[in-house]
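1. the following comprises the amino acid sequence and a computationally predicted model.
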Amino acid sequence: MSVSLYYTASRAKPLTDAEAADVARTVAARTSSFPYPDEESLYLYENGGGGPRDILAGSTKLPFDPGRALPVIAHVLDSVTELRRSLPDAEWRVHMDDLDVPWDAHAGYALPGMRDTDLAGGPGGV
């Protein structure tokens, strides 16, 4: 059984050309800094995700290795935080399967313990 992070931004008006370029820049930068080339990173669906108001949507399948899962979660949630900050007027939903990931205006998206070096340093950790 796999666990995934899902992220969706919705609003009535589509992305502007400038917003689409900003999203593309963010995705390219975050993808190039991803720590594990053999794991799934930030992935955006084509055409906004399918909902009539979706302007951006995607998912990331998390690794089975607990030592890799926390760094992947942190990297992807930091990426989604950047995307949200570039599209502040959208309605966002970020969740890990059935668990909503909370938004904090200062810290962005985060899960408790995701930056805990003791947890991330477990088997296969960074």
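-> The structure has been received and is ready for your questions. Keep in mind it's a predicted model, so treat the numbers as computed, not measured.

2. can we go C-alpha only for contacts and neighbour counts from here?
-> Will do.

3. show me the strands in the protein, by range?
-> Counting by DSSP state E, the chain has strands at residues 4-10, 54-61, 91-96, 99-100, 103-104, 108-109.

4. and here's the other structure:
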Amino acid sequence: MSVSLYYSARRTTPLTAVESAAVARIVAAHESSFPYRDQESLCLYSGDRTPPDEIVAGSTKMPLDLGRLLPVIVHVLDSVTELHRALPGATWHVHLDDLDVPWDESEGYALPGMCDADLAAELEGH
């Protein structure tokens, strides 16, 4: 059974040219720094797969390898946080299957314990 992280932003106004460039820059930076070339990472849907008021939407399938799980979650949520901050006035929904990922103005998107070094080391050992 697979688990995926889903992210979407809705707004009545479409992306501006500046916002589209910011999204492209964030996606490119994410891709160049993503640690696993054989793992799905930040994946934005093309325009024909999204409703008219969704300005950004995508998903990432989580790895089955527990040692990779936290690094992937952290990396993707950091990128989604950057996207959120680059697109003012949008209403975001970020969730790991049925679990909503909360937004925090100072921290961005994060799950409790996801940056815990001890937990990461324990998962990496499995």
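-> Cool, the structure landed. Predicted model only: the values in this text are computed from it and were never measured.

5. would you give the TM-score for this superposition?
-> The TM-score (TM-score structural alignment, normalised by the length of structure 1) is 0.94; 125 aligned residues with a C-alpha RMSD of 1.3 Å.

6. in CSV: the strands of structure 1, plus mean neighbour count and distance to residue 72 of structure 1.
-> What follows is the strands of structure 1, written out as CSV (neighbours: other C-alpha atoms under 10 Å; distance: least, C-alpha to C-alpha, whole Å):
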stretch, mean neighbour count, distance to residue 72 of structure 1
strand 4-10, 22, 10
strand 54-61, 21, 9
strand 91-96, 18, 13
strand 99-100, 11, 17
strand 103-104, 13, 18
strand 108-109, 19, 13
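
7. which one of these lies closest to residue 47 of structure 1?
-> With C-alpha to C-alpha as the measure, strand 54-61 is the member of the strands of structure 1 nearest residue 47 of structure 1 (7.6 Å).

8. so what touches the closest one?
-> Strand 54-61 of structure 1 has contacts (C-alpha atoms under 8 Å, 6 or more residues apart in numbering) with 2-11, 14-15, 40-45, 47-49, 76.

9. any idea how far the closest residue to residue 22 of structure 2 other than its chain neighbours is from residue 61 of structure 2?
-> Closest residue in space to residue 22 of structure 2, ignoring its immediate chain neighbours: residue 86 at 6.7 Å, by C-alpha to C-alpha, 6 or more residues apart in numbering. According to C-alpha to C-alpha, to the nearest Å, residue 86 of structure 2 and residue 61 of structure 2 sit 24 Å apart.

10. residues in contact with the nearest residue to residue 63 of structure 1 once chain neighbours are set aside?
-> Excluding the flanking residues, the one nearest residue 63 of structure 1 by C-alpha to C-alpha, 6+ apart is residue 69, at 5.3 Å. Applying C-alpha under 8 Å, 6+ apart to residue 69 of structure 1 gives the contacts 62-63, 120.

11. who wins on neighbours among these?
-> The most crowded member of the contacts of residue 69 of structure 1, judged by other C-alpha atoms under 10 Å, is residue 62 (21 neighbours).

12. circling back: what residues are up against the residue nearest to residue 22 of structure 2?
-> 19, 22-23.

13. and what of residue 83 of structure 2?
-> Residue 83 of structure 2 neighbours (C-alpha under 8 Å, 6+ apart): 22-23, 26.

14. residue 55 of structure 1 maps to what in structure 2?
-> The equivalent of residue 55 of structure 1 in structure 2 is residue 55 (alignment by TM-score structural alignment).

15. for residue 7 of structure 2, see how far away its match is.
-> Distance, residue 55 of structure 2 to residue 7 of structure 2, by C-alpha to C-alpha: 11 Å.
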